[in-house]
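> Need coordinates for the following:
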Amino acid sequence: MKKTILLAVFASVSAFAQKTYIQCGNLIDTRNQKVLKDMTIVVEGNKITEVKNGLHKGEKTDNVIDLSKKFVMPGLIDMHVHIESQTAKDQFQKRIQYSEADIAFESQKYANVTLMAGFTTVRDLGGSNVNISLRNAINRGSVVGPRIFTSGKTIATTGGHGDPSNGIGTKLSLQEEASNGVVNSAEEARKAVRQRYQDGADWIKITATGGVLSIAKNGKGPQFQDDELNGLIATAKDYGFGVAAHAHGAEGMKRALRAGVTTIEHGSFLDDECIALFKEKGAYLVPTIIAGKTASDSAKIPGYYHPFVVKKALETGVLIQDAFARAYKAGVKICFGTDAGVFPHGYNAKEFMYMTEAGMPIMEALKAATITNAFVLGMENELGAIEAGKLADIVAIDDDPTKDVKALMKMSFVMKDGKVYKK
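The predicted structure is shown next:
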């Protein structure tokens, strides 16, 4: 009996001690923005324990993964996704018809596709509480997907971008719980933040201006008053939340920046005063260029969007890349984010193409999608780089992205938390 127990303990200790040696022909150092030749990453459990010069194999009992012909980098981070849904001609109809169970099953598919595209971590900015349950299921290992930081439901104003009743006739009604993120005073804004805390959200998402895809006429006007923003953001800070503000129009952007938001999403109509406020306040721009371009293209398909949306998509979509270019060249801090769901999930890396077209070098764009995003998430000690002590989120592609940015669209290896999901 004692012998059996000892053997079992020895076997478990041996399994725990087993290491994985990942041989990297080209290791992209996103912190220092350079490519290192012939390196080996040593992984134990879910963490990187060592990064060594040369190609090593370890002991006979250790695993070896040969990526000597590939370009290896940290798992990518997308700071703006909507993993519960995906663009479609009947998307509005689905929003009315689908139950939370329907949404949950769909979201698992989108989560899997996102991870296989090399995005091992995402920040989900607005959906239902399915987001929170999906995050928990992925963390438990019940569902395959990226590590999720979620805002749960968006906080909006009546009729504003994010009000779930937009476009629904007066004969239909929503459950009261569906609209618990619609606020119209500083006190209601504070209460909504506290509700997100109780729900288990990681971030707060607000809609500081109108939006493109909501069925409402104005896509850029401000939608929160200063007292509402101040009450909301002060409460968010008390509860340890960062605040992401959807903002297309300049005035709403300025109000959100003055109030102290962490990130501005989109920034389509930013002006010089907005740029100055970004730099003064230390806020980050999440450009989502691919979303603007996709919405503009979809608006040209007859019947794809509501007429209100068509007009806004055609006006806004063509501006977003230029807005990013001006902000980047002026020294605004940039996070990589795409608004996945506005375009089909899994194409997130196409954003790198648009960022480089607008003047950001690919190595800077990769840094934005790793080092910078990890810092903004408060995960700089765990994510964003291939370094000893960090979580083993490691991805690889076949070709050199510094020579062909499109190479990032073809992910050939994905490890998240020390587990291989694609090879």
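> Could you use CA atoms for every contact and neighbour count after this?
OK.
> Show me where the chain has its helices.
Here the chain has its helices, by DSSP state H, at 2-17, 91-97, 100-116, 130-140, 186-199, 226-238, 250-259, 272-281, 289-299, 307-317, 320-329, 350-357, 362-367, 373-376.
> of all these, which lies closest to residue 395?
Nearest to residue 395, of all the helices of the chain, is helix 100-116, at 9.6 Å by Cα to Cα.
> which helices and strands sit right next to that closest one?
helix 130-140, strand 411-416 (3 or more Cα pairs under 8 Å, 6 or more residues apart in numbering; DSSP states H and E).
> quick one, that helix and helix 130-140 angle?
Counting by axes from the mean of the first three to the mean of the last three Cα atoms, to 10 degrees, helix 100-116 lies at 50 degrees to helix 130-140.
> And the contacts of helix 100-116?
With contact meaning Cα atoms under 8 Å, 6 or more residues apart in numbering, helix 100-116 is reached by 83-85, 120, 128, 130, 134, 143-146, 345-346, 348, 411, 414, 421-422.
> returning to that earlier point: and the helices of the chain as JSON lines, adding mean neighbour count and distance to residue 61?
As requested, the helices of the chain are exported to JSON lines (neighbours: other Cα atoms under 10 Å; distance: least, Cα to Cα, whole Å):
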{"stretch": "helix 2-17", "mean neighbour count": "11", "distance to residue 61": "9"}
{"stretch": "helix 91-97", "mean neighbour count": "13", "distance to residue 61": "51"}
{"stretch": "helix 100-116", "mean neighbour count": "19", "distance to residue 61": "28"}
{"stretch": "helix 130-140", "mean neighbour count": "18", "distance to residue 61": "28"}
{"stretch": "helix 186-199", "mean neighbour count": "19", "distance to residue 61": "45"}
{"stretch": "helix 226-238", "mean neighbour count": "19", "distance to residue 61": "49"}
{"stretch": "helix 250-259", "mean neighbour count": "24", "distance to residue 61": "54"}
{"stretch": "helix 272-281", "mean neighbour count": "17", "distance to residue 61": "52"}
{"stretch": "helix 289-299", "mean neighbour count": "23", "distance to residue 61": "45"}
{"stretch": "helix 307-317", "mean neighbour count": "20", "distance to residue 61": "54"}
{"stretch": "helix 320-329", "mean neighbour count": "20", "distance to residue 61": "48"}
{"stretch": "helix 350-357", "mean neighbour count": "20", "distance to residue 61": "39"}
{"stretch": "helix 362-367", "mean neighbour count": "22", "distance to residue 61": "34"}
{"stretch": "helix 373-376", "mean neighbour count": "21", "distance to residue 61": "33"}
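> let's see this one next to it:
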Amino acid sequence: MKSPCLLLATLCLTMSAAAQTICIAHVNMIDVKKNVTLTDQTIIIDKDRIVATGPGVKVKVPADATVIDGTGKYLMPGMTDAHIHFFQSGGLYTRPDAMNLTAYYPYQQDQEYVKKHLGDLMARYLACGITTVYDVGGPMGNFDIREKANHDTAAPNAWVTGPLVSTYLPQRLDENDPPIVKVTTPEEAKALVQKELPHHPDFIKIWYIVYPGHKADSTLPIVKAAIAESHANGLKVAVHATQYETAKLAVAAGADILVHSVDDAVMDPGMLKLLKDKQVLYIPTLKVMGGYYRAMTQIQPFTTHELAYGDPFVLGTLTDLQHMPGAYDYMGTRASIHFPDKADTIMATNLKLAQQAGVLVAAGTDAGNIGTLHAASFLEDLLAMQEAGLSNYEIIRDATLNAAIGFGKEKDYGSIEKGKIADLILLDKDPVKDLHALGDVSLTIHRGKVFKKEDLLPVTPEILAQQQLNAYNAGNLEAFLAPYSDSVKIYDQTSGQLLLQGKEAMRTSYGKLFKVAPALHCQVVKRIVSGNTVVDEERVTGMQDKVLTAVVIYTIDHNKIIKVAMGM
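Take a look at the predicted model:
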């Protein structure tokens, strides 16, 4: 007879093994290679690999498999954001070279926040159905992030490089572990590539920036040297080259990946042929400049998806200029900059031309830049690709298989096939019919482990208070109401009078308020969190010339705000 300890160990081992075999039965499966949706498919996953796919009547389901009923649902590969930066938060203070607000909020504080909340950031990617990310340039610390991410099931696959080999040096970034290093000679470019080699980068990134008044080929020898050294060591090369001339020179010199759109000229047939013949991966990043625009103008068209899936504290910083007098002339910027501009039209045109010409295109956001949120902004880039004229099948392929091909990972990733890593997402609706379906992932299966959204996204009293505040500032009624319980009660703190009861009463009252006061802005002057209670000292502007101050007490139960006491 087995000892109790041995019996328990055997039982645990058996349960663990059983949990590693998963069957997704009777599901509509999107084949991204053939651009078709196959009905009544069954997929078997053992440990972290797909071991069988096919019609339900032909695939034998193991007796010990955990069965997920896919009837009426849609299965596709996990998505890939092919252009992100871990060292940037996406918040207002993350690029002091673009917006120098260090006198108000130290850059180091932004960097510390990023490092402290990296696990939360990773989980948000999985909650959005993004199972792979490519960090296309950052500090040497990127390699430690990759190590942690690729050994943590609750983090996406992370493929990274180190500091950008750059022809330009932005100011006020981290000098101790710089994300961008300026080189002035081919020898320095070669040496920087060699410096990264012991860390086993997944590719090398070049920032090919040409100063105004200089010719595009003035720094080409540096670019060529970095490409040659990278290729000599078996590494692909990604290049930031947004001008037609620099992009063409970079590709002719051997660049494997263009990490942004060409935005200053429409690509001609010769350029498109060059991209296709060289099998260059083209990552459009259509919305990143729009992120800067909304921060610099304080015109905040945050979507309901971004408000729900973005880090609420990072997102909250993006409206800070409204209560920082003299920090930045956002009203002047609003009057002088028009968005979308000519470059946006050119980028959309070039994406459509590239897709039609058979160029390999992959979806990417440049997440981490000001106003482009990690994970939550991905859907907006996909919708922008749709607006540019791509079909939903094309976009789904661009968001899955193509990045794997372009970065040389297609053996294991990018499609639902026997032998590949089990990175999948299950959807309630058909994304081929409506791309918005990608914004509501039912299940994420990553390396064979199943995740529900609620298991990945933290819900705390402070997060709920911040989410409703962000939505209030965005004037987004549905997102504002989401953190509240259906039976919420709102009281006057002084008299104890019940002011509103129920979410529908809030909908009516705040719906009217958002319409008559579209410039509403609430600043949290001070916040105290104690258990399930959040106390905010708030300052509200945007109601004509009035400035209101209040202390608001939020009471939370079962992950919803159930009571609000307001004291003016």
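> Now the TM-score, please.
For these two chains in superposition, a TM-score of 0.85 is obtained (TM-score structural alignment, normalised by the length of structure 1); 406 aligned residues with a Cα RMSD of 3.3 Å.
> picking that back up, residue 387 of structure 1: which of the helices of structure 1 is closest?
helix 373-376 (13.3 Å).
> on average, how far is the closest one from the matching bit in structure 2?
Here the mean offset of helix 373-376 of structure 1 against structure 2 after fitting is 1.4 Å, by mean Cα distance after the TM-score superposition for structure 1.
> what does residue 366 of structure 1 align to in structure 2?
Alignment note: residue 366 of structure 1 maps to residue 396 in structure 2; criterion TM-score structural alignment.
> Contacts only, for the aligned partner of residue 82 of structure 1 in structure 2.
By TM-score structural alignment, residue 82 of structure 1 lines up with residue 85 in structure 2. Contacts for residue 85 of structure 2 (Cα under 8 Å, 6+ apart) come out as 135, 136, 137, 138, 366, 367, 368, 369.
> The first one contacts residue 88, correct?
Read that as residue 135 of structure 2. No. Assessed by Cα atoms under 8 Å, residue 135 of structure 2 is found out of contact with residue 88, at 10.6 Å.
> follow-up on the earlier one: include distance to residue 332 of structure 1 when you put the helices and strands packed on helix 100-116 of structure 1 into JSON lines, please.
Formatted as JSON lines, these follow (distance: least, Cα to Cα, whole Å):
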{"stretch": "helix 130-140", "distance to residue 332 of structure 1": "30"}
{"stretch": "strand 411-416", "distance to residue 332 of structure 1": "29"}
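> of all those, which lies closest to residue 305 of structure 1?
helix 130-140 (25.0 Å).
> with structure 2 superposed, average distance for the closest one?
Following the fit onto structure 2, the mean deviation recorded for helix 130-140 of structure 1 is 1.7 Å by mean Cα distance after the TM-score superposition for structure 1.
> Structure 2: matching residues for that helix?
Under TM-score structural alignment, the match for helix 130-140 of structure 1 is residues 141-151.
> Need the contact partners of that stretch.
Contacts of stretch 141-151 of structure 2 (Cα under 8 Å, 6+ apart): 86-87, 122, 155-162, 177, 199, 201.
> hmm, which of those residues are the buried ones?
86, 87, 122, 155, 156, 157, 158, 159, 160, 161, 162, 201 (16 or more other Cα atoms under 10 Å).
> Contact partners for the closest residue to the last one other than its chain neighbours?
Nearest-residue entry for residue 201 of structure 2: residue 161, 4.9 Å, with adjacent residues in sequence omitted and distances by Cα to Cα, 6 or more residues apart in numbering. By Cα under 8 Å, 6+ apart, the contact set of residue 161 of structure 2 is 135, 136, 137, 138, 142, 143, 201, 202, 203, 204, 205.
> which ones among those residues are found in strands?
135, 204, 205 (DSSP state E).
> and which of the residues you listed is nearest residue 227 of structure 2?
Nearest to residue 227 of structure 2 among those, with distances taken as Cα to Cα, is residue 204, at 8.2 Å.
> I'd say that closest one and residue 194 touch.
No. Residue 204 of structure 2 lies out of contact with residue 194 (Cα under 8 Å); the separation is 10.4 Å.
> thinking again about what came up before, pick out the most distant pair among the contacts of residue 161 of structure 2.
143 and 205 (14.1 Å).
> tell me the contacts of residue 310 of structure 1?
Per Cα under 8 Å, 6+ apart, neighbours of residue 310 of structure 1: 296, 299, 300.
> For the ones in strands among the contacts of residue 161 of structure 2, pick the one with the most neighbours.
Taking other Cα atoms under 10 Å as the neighbour criterion, residue 205 ranks highest of these with 32 neighbours.
> Tell me how far it lies from residue 364 of structure 2.
Distance of residue 205 of structure 2 to residue 364 of structure 2, computed by Cα to Cα, to the nearest Å: 15 Å.
> so what's the match of residue 366 of structure 1 closest to, chain neighbours aside?
According to Cα to Cα, 6+ apart, the nearest residue to residue 396 of structure 2 is residue 32 (7.1 Å).
> What's the match for that neighbour in structure 1?
That one, residue 32 of structure 2, aligns with residue 30 by TM-score structural alignment.
> Go ahead and confirm residue 18 of structure 1 touches residue 58.
No. Counting by Cα under 8 Å, residue 58 is not a contact partner of residue 18 of structure 1; they are 9.8 Å apart.
> who's more crowded, those two?
residue 18 (17 against 14).
> Give the helix, strand or coil label for residue 467 of structure 2.
Here residue 467 of structure 2 is helix, with the state taken from DSSP: H, G, I helix; E, B strand; the rest coil.
> Kindly report the same for the one 3 residues further on.
In terms of secondary structure, residue 470 of structure 2 is helix; the call rests on three-state DSSP.
> does the residue lying closest to it once chain neighbours are set aside count as helix, strand or coil?
In this structure, residue 470 of structure 2 finds its nearest non-sequential neighbour in residue 316, 5.8 Å apart by Cα to Cα, 6+ apart. Recorded secondary structure, residue 316 of structure 2: helix (three-state DSSP).
> List the residues that contact residue 316 of structure 2.
91, 466, 470.
> can you redo the residues you listed as JSON lines with distance to residue 209 of structure 2 and neighbour count?
Formatted as JSON lines, the contacts of residue 316 of structure 2 follow (distance: Cα to Cα, whole Å; neighbours: other Cα atoms under 10 Å):
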{"residue": "91", "distance to residue 209 of structure 2": "24", "neighbour count": "27"}
{"residue": "466", "distance to residue 209 of structure 2": "39", "neighbour count": "20"}
{"residue": "470", "distance to residue 209 of structure 2": "36", "neighbour count": "27"}
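> I'd like these laid out as JSON lines, including distance to residue 78 of structure 2.
Output for the contacts of residue 316 of structure 2, formatted as JSON lines (distance: Cα to Cα, whole Å):
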{"residue": "91", "distance to residue 78 of structure 2": "26"}
{"residue": "466", "distance to residue 78 of structure 2": "29"}
{"residue": "470", "distance to residue 78 of structure 2": "29"}
